[in-house]
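# sequence? don't have it. structure:
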């Protein structure tokens, strides 16, 4: 018996008992479905392209990118990843085509003005009012981006639209974004605070520039506060709570101002670089203040003596200005500021616009009645300036005094000439020339003092003299008429206020104020002749008393009254005041304010009597 080869038998046994592994061919659509379930994603494709395609299933240990690379190499398609869960299957054959579709939201409303774009080929269109769109020359392999404001951006394969004809409806999802918190700190500009007495305090060193301005303007900021406006759209004419401008009490370091603007109201005359704080009162004013039935503006300049000389200067297309602070010693200092127009040196388009605005509808800007006469000529000159000075005496915590001065002026001259027909231009005797003038100025000087008598009793002294003048001479060449007008206000005031601090919660204020006001109005007309000279003088004595209570629960109550006696009218007037403030939260408070006020002078515009 032949010997059996054991090695050969063992090899044959292994061959017949080892399993044989072979790749399985399946439909491409079935394999795509398997990948969608395995990786939780979605493929977009044309069914007709994939129905006839088959593929050998690769090894199970391939990652998704490796599977996509395998499919690209084994099938006639491109696999474009749109996002983490969407992949487009696009045939590699490139045949230009046209597509159409309709865009709608989930509520069934059409989406118009949406953008449908092939960003790589710079080919785009927008949807019409019914949401339909058409786009020609589309490559089937393109990826279209559909976007609209308020909806999420949606990428889609162009092949999807080519397959689905007629036009397919596409639904866009609303886009929701969570915005970061926006905290509005400065509604108007910085440096504006509301005090517990209801007044608005404007810190000039902190407030910023308002839009459209080239430098800070205090009165521009005031007009943007609630309840304050200018009905004639000027800077210096301020209307508080519907009152007129002359119903405002305007104080500059305790001095009453009768003029607050240049260019007859278009530019503020208050120098912002030396003004430290402005307090705006619309109601509930302290009993120590009379006059101003509408509201009060209290301007306070810098009271601290500088340690060294400081100054500044500026120039714009209308005027030049500057200020200077000089310390003579640790106890004495001087502040000076000024401004002057520059139009007598050069004229600018800005100045011309202001000039036309200030004198619109006047004979200066409406010269047509004589412009047809070639022998008529005219020219005008306008100048304004303001000067402020303050001399400070600081004797430490016990006493502080200041002497304040200001002078504001506007001067306009308008010369008209009609030349004679003699032909001799040098014959001035036959030429008729008249110069009309308008001058407005306010000059004032005042003394203010604060004395600490002891730890509980303080004394405040204030006295001023102010002189306001408005002079006008108007000529009419056609009628040879001359009109002279003059308005003058002379006012003298003296006041003292005692403040007694009973404790940290309770205090008293009492005092006396003397005011003498004289008003003169003169009118003179030569043709026909008319003359009027009216002068009135009023002397007023006022006493006041008020108490202030503060609590640790955010409560502040100020209550008092003012009694005035007008000598010339032999009349007594009692004016109660009350101001109650309650703070509820750091951002919310309640306030009750009431006052009864009177004033003895008012402004009347010519021809409005």
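Sure thing, it's come through. The structure presented is a predicted model; accordingly, all values stated were derived computationally and were not measured.

# going forward, measure contacts between C-alpha atoms and count neighbours the same way
Fine.

# could you give the number of residues near residue 508?
If you count neighbours by other Cα atoms under 10 Å, residue 508 ends up with 18.

# what packs against the strand or helix carrying it?
Take DSSP states H and E as the rule and residue 508 turns out to sit in strand 506-526. Packed against strand 506-526, as judged by 3 or more Cα pairs under 8 Å, 6 or more residues apart in numbering; DSSP states H and E, are the following elements: strand 481-501, strand 529-550.

# residue 346 is nearest to which of those?
Evaluated over those, closeness to residue 346 peaks at strand 481-501, with 30.6 Å, by Cα to Cα.

# please identify the buried residues of the closest one?
By neighbour count, with 16 or more other Cα atoms under 10 Å as the criterion, the buried positions of strand 481-501 are 482-500.

# next: stretch 578-594.
Counting neighbours by 16+ other Cα under 10 Å, the buried set in stretch 578-594 is 578-582, 593.

# put this next to the previous one:
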């Protein structure tokens, strides 16, 4: 009864709140109140003199009421314009070609809306619609172009040509085009974006690999030559936030770092933030790498496959249900377990150096027989997108990648059988829903789950002279499970300013196990860490534009970790001012915190330390929350094919942790600070088909730990004062060439000595002052070339054949220097004697490494 009374009261108030007026007067009131315009013929409107009109309702409700009373159609053209017309059953067929305004290039997959339906232009930019109401309208919409509405009665019997103007996006306007080469852009917010499909050839890069390509940018480098070992302005890889298709990545390489797990042929856009990150990015103190994946095509099927000397891959992008559902699937697998290519041999030589694998294969005294080295890697990615309506999208993404190594054999000289297993697996899943348009507001909700697992197990079974068996076990395990929820609201405000508001929740489970069991050895270790934690964050950001000269991003993030139970306020500011058409100046400052990071583990394992880092959560005792306070300012200039980019930066990172074997020092974990300051500089010039650029970074990285090195500052482990790259690219017809020279300072290292244990139980390592010595300078020359070709008269299929030569002069640089205690055999037989000695080991860079790539797309 109560519900009936409420409905009756609402209906009664609605009826009596209405007034009787003419349609023309009602339209005038609506135009004044909502600042909109109605287009109509007077004869269509003037006859309606007595209609019910309630000006207090929403505009949609009012127009619906008027339409029901008059049988007129109120057709919305855009937010400011409506057309009033009678229903018309007369129909016609129309067709047109859609082209861009600049070069009149044909635009495929442009959305054509009509009569609450839509279709798309084909690969030639053509569309045809049959039996459409002749006095209606169509609207054309495409990403990167301004929407256009056209009256159907303007179409002639011949197919029209419709020109779409490029969209002017003031929010992320580009300040430098072709930052290094084609496909690289620098935007006003300080980000550098990379489009792998448009990217030109780069020296030493066989495929448009994201991680390898970014290392040519000033301030980004990899001290150990790997794709995954990216340091961004002094921040180590674990301090950088790497996101792939909305999923945070805790491991992003194959072949122990040499190849990234991101298939470049399905990536859409890569955004790199060296500083000045947006408020939505959190729980990291370094740079940000945000990698998006192609959205599935709802109209056309695209297939590609290719191979190199290390792996083969395949991808497909296709609609499942036209206009509604599409899918992207990619698969990549190594060929290393059945083809022993020269590239695989060269990579293996570096990846396994100084480990038990290389020692057993190279050292005669440890000569291995019956050796089996089985290794392979693979990755898969699937993305399904559902578009139930024009303004709504739902996507499902799944990622899987694996590296698997099994090494077995026996060593007759010391009567030992062994087995080593390394398995690195990463899985991720994300479901994402977006609703709305930027001008009215976009709501986005996402759920993500990732699971990283890294496991090493080593087994040694040695037969002694007395016939007894001595078994040694080694192991390292590290796992991270993360589940997260995210809500983001984004809206354009007046004058193309924008506003963001969001919330994020993350739940973590991290475990780490290190064990070493050697009979008769006092250094037996069983170290277990198993913790859970969660974090939550509220953030908001406003972006302000002023007459295309000013761009200001002002954001704030309130980050809370439950371990330790504390909240952190993180202000973010990024300013860019355009002095003239060619010159921009910029400034940014930010505060960031991080609760999950990697710790360096110096302890020896049975394999020789193929991986020496593990993920761990912050706590109140051992591992503090990392904090970074960063500031940068600079200028960039582009005119007459010249490009200059200069930035100064300083960052102060607190909470860095080192782990040293408890038998070496009185303490186990050491926490300290890392201060980094430097200059990034780029100069580039292009002459027709020839392009050359120099990127240079000067930096200084200093560590300070309370109980190490007498609490004095010392050079950071990855301090590289000078990093210089000179690159060249040249293209002619279907050929491309690229040559590059890299030069940088050598890394610091610590001298170690051997001392006798107090109980005469053998030798132990003693650390001298940390990082007091430095390796020799590093340099290498790389070359790449590629030939693009087409198949068939209509050129529907295209392909590329590429060759790269890394380290053309075969210079073996020293990447790191370390020391370890080894047991050597002095004599054999009845006089057999074993002795412990301190051995210096150098990790060398890659020598000359060739690679070939063949690819076809259709």
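Nice, thanks for sending it over. These figures come from a predicted structure and were not determined experimentally.

# ok so, going back, which one of the helices and strands packed on strand 506-526 of structure 1 lies nearest to residue 250 of structure 1?
When these are compared for distance to residue 250 of structure 1 using Cα to Cα, the nearest one is strand 481-501, at 13.8 Å.

# what range in structure 2 matches that closest one?
Alignment of strand 481-501 of structure 1 against structure 2: residues 472-492, by TM-score structural alignment.

# quick check: that stretch compared with structure 1, mean distance?
Once the two models are superposed, stretch 472-492 of structure 2 sits on average 1.0 Å from its counterpart in structure 1 (mean Cα distance after the TM-score superposition for structure 1).

# quick one: stretch 267-274 of structure 2 aligns where in structure 1?
Against structure 1, stretch 267-274 of structure 2 falls on residues 275-282 (TM-score structural alignment).

# contacts for that stretch?
198-205, 222, 240-241, 294-302 (Cα atoms under 8 Å, 6 or more residues apart in numbering).

# same thing but 7 Å
199-205, 240, 294-302 (Cα atoms under 7 Å, 6 or more residues apart in numbering).

# need the buried ones from those selected in ChimeraX.
Selecting the buried subset of the contacts of stretch 275-282 of structure 1 in ChimeraX, with 16+ other Cα under 10 Å as the burial test, is done by:
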select :199,200,201,202,203,204,240,294,295,296,297,298,299,300,301,302
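
# roughly how far does residue 248 of structure 1 sit from residue 161 of structure 1?
73 Å (Cα to Cα, to the nearest Å).

# ignore the last one, residue 550 of structure 1
Applying Cα to Cα, one obtains 77 Å for the distance of residue 550 of structure 1 from residue 161 of structure 1.

# residue 259 of structure 1 too?
Counting by Cα to Cα, the gap between residue 259 of structure 1 and residue 161 of structure 1 amounts to 76 Å.

# now residue 89 of structure 1
Computed as Cα to Cα, the residue 89 of structure 1 to residue 161 of structure 1 distance reads 13 Å.

# grab the nearest non-local neighbour of residue 507 of structure 2.
Leaving aside its chain neighbours, residue 507 of structure 2 sits nearest to residue 534 (4.2 Å; criterion: Cα to Cα, 6 or more residues apart in numbering).

# run a quick check on the one you found versus residue 504, I expect a contact.
No - counting by Cα atoms under 7 Å, residue 534 of structure 2 sits too far from residue 504 to count as a contact (10.7 Å).

# hang on, the earlier thing: more crowded one of residue 550 and residue 161 of structure 1?
For residue 550 of structure 1 against residue 161, the residue with the higher neighbour count under other Cα under 10 Å is residue 161, and the figures read 21 against 16.

# assumed the more buried one was part of a helix.
Yes - when the secondary structure is assigned by DSSP: H, G, I helix; E, B strand; the rest coil, residue 161 of structure 1 falls within a helix.

# among the buried residues of stretch 578-594 of structure 1, name the ones in strands.
Taking DSSP state E as the definition of strands, these contribute 578-582, 593.

# closest to residue 418 of structure 1 among those?
Nearest to residue 418 of structure 1 among these, counting by Cα to Cα, is residue 593 at 61.4 Å.

# what lines up with residue 801 of structure 2 in structure 1?
Using TM-score structural alignment, residue 801 of structure 2 sits opposite a gap in structure 1.

# how near is residue 801 of structure 2 to residue 690 of structure 2?
With distances defined as Cα to Cα, the gap from residue 801 of structure 2 to residue 690 of structure 2 amounts to 21 Å.

# outside of the helix or strand containing residue 354 of structure 1, which residues touch it?
Applying DSSP H and E as the criterion places residue 354 of structure 1 in helix 349-358. In this structure, residues lying in contact with helix 349-358 of structure 1 by Cα under 7 Å, 6+ apart are 263-264, 317-318, 365.

# how big is the offset of that helix relative to structure 2?
Mean for helix 349-358 of structure 1 is 1.0 Å (mean Cα distance after the TM-score superposition for structure 1).

# onto which residues of structure 2 does that helix map?
Helix 349-358 of structure 1 corresponds to residues 342-351 in structure 2, going by TM-score structural alignment.

# and if you look at stretch 556-569 of structure 1?
Going by TM-score structural alignment: stretch 556-569 of structure 1 matches residues 551-564.

# try stretch 205-214 of structure 1
On the basis of TM-score structural alignment, stretch 205-214 of structure 1 is assigned to residues 197-206 in structure 2.

# regarding the residue nearest the centre of structure 1, what is its secondary structure?
Within structure 1, the residue whose C-alpha comes closest to the C-alpha centroid is residue 188; the distance, by Cα atoms, centre = their mean, is 4.7 Å. For residue 188 of structure 1, the reduced secondary structure class is coil; criterion used: three-state DSSP.

# residue 531 of structure 2 contacts residue 512, doesn't it?
No - in this structure, residue 531 of structure 2 sits apart from residue 512 without contact. The criterion is Cα under 7 Å, and the distance is 9.1 Å.
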